[in-house]
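S.K.: what's the 3D shape of this:
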Amino acid sequence: MRMRWLLPVTAVCAAITLSTGIAAAEETAQETINRLQSEGYTVNIDRTGTLPMSQCVVTNVRNPNTVKQWVPYVGPGTDERVLVQQTVSQSISVSLDCNRSINGTR
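M.R.: The predicted structure follows:
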C-alpha cells in the first residue's frame, strides 16, 4: 500500500520543484528573487551574514504556498452562476548566504 503513495508524492514534489524554478547557477540572488516575484510570488528572504545582496548566494528555495478561493463567474456563454478558482496569494521562501563573497574572499 505504501508504494502506491510514493509515486504520487514524488510527482507532486517534482512538480513543486519545477514550478518554483530552483535558483540556477548562473542566476544571482537578486535575479532569482526578481524572477520569483515576476512569477507572482511574495518572496520571504532569510539570510545569514552582512555582505551586500550582490555578493549573496542562494542556498535554498522552499515552501511554495498558493492560497486560492472560489469566486462566482457569470459571463458570456453561461446563464448560470459558475464558481471558478482564483489565486489570492502566492509566497515562497529564499535562503541567502551573505557570509562570503562570490569569489571566495571575505
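S.K.: contacts, neighbours, all on C-alpha from now
M.R.: Fine.
S.K.: give the helix, strand or coil label for the most far-flung residue of the chain relative to its centre.
M.R.: The centre of the chain is farthest from one residue, residue 79, which by CA atoms, centre = their mean lies 37.4 Å away. With DSSP: H, G, I helix; E, B strand; the rest coil as the basis, the three-state label of residue 79 is coil.
S.K.: now do it against residue 8, distance only.
M.R.: Look at residue 79 and residue 8: by CA to CA, to the nearest Å, they are 38 Å apart.
S.K.: I'd like the structure of this one too, to check against the first:
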Amino acid sequence: MRRTAMFAAAAAALAVLAGPAGSAWAEESAQQLIERLQRQGYSVQIDKIGTGPLSKCVVTSVRNPHTVTEWVPFVGPGLGRFEGNLLVPVVTSQTISVSLDCSQR
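M.R.: Below you'll find the predicted structure:
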C-alpha cells in the first residue's frame, strides 16, 4: 500500500513537471515541438549537446515552464457596480526550456 502511494505521488510529480509539453514531445521532432510551444505563446530557450542540425536532434527534456501574469483593470461593458474596481490577470510572458541531443550517435 505504501509503495503504491509513493508511486502515485511520483507519477503525479512527473506529470506536473512535464507541464504544457506533456508526453507528446517524445513523438515529435525537435523542430515540431519548438514550433508547437511557440504557437502556444512560449518563448523557447534551447540548450543542446553536439553540433548536428536541428533535424537530427532528439529532445531529451522539456522543463521550467514559467508564466508571468499581471493584474490589470478590466475595461469593457457590463461591469455594473464593479466599475473601475475589477482586476483581471493578463499573461505578459511565457518561457520554457528545451534540451536537445544533437550529437548524432
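S.K.: can you calculate the TM-score here?
M.R.: Laid over one another, the chains give 0.77 as their TM-score (TM-score structural alignment, normalised by the length of the second structure), with 96 aligned residues with a CA RMSD of 2.6 Å.
S.K.: distance from stretch 16-32 of the first structure to the middle of the chain?
M.R.: A distance of 9 Å separates the centroid of the chain from that of stretch 16-32 of the first structure, by CA atoms, centre = their mean, to the nearest Å.
S.K.: contacting residues around the longest helix along the second structure?
M.R.: Ranked by residue count and defined by DSSP state H, the top helix of the second structure is helix 2-18. With contact meaning CA atoms under 8 Å, 6 or more residues apart in numbering, helix 2-18 of the second structure is reached by 22, 62, 63, 64.
S.K.: what is the burial count for the last one?
M.R.: In this case it means residue 64 of the second structure. Residues contacting residue 64 of the second structure under the criterion other CA atoms under 10 Å number 14.
S.K.: which ones are touching the alignment partner in the second structure of residue 97 of the first structure?
M.R.: Counting by TM-score structural alignment, residue 97 of the first structure corresponds to residue 101 in the second structure. Contacts for residue 101 of the second structure (CA under 8 Å, 6+ apart) come out as 48, 49, 50, 57, 58, 59, 60.
S.K.: tell me where the second structure has helices.
M.R.: 2-18, 30-39.
S.K.: out of those, the one nearest residue 94 of the second structure is which?
M.R.: Taking CA to CA, helix 30-39 is the member of the helices of the second structure nearest to residue 94 of the second structure, at 9.5 Å.
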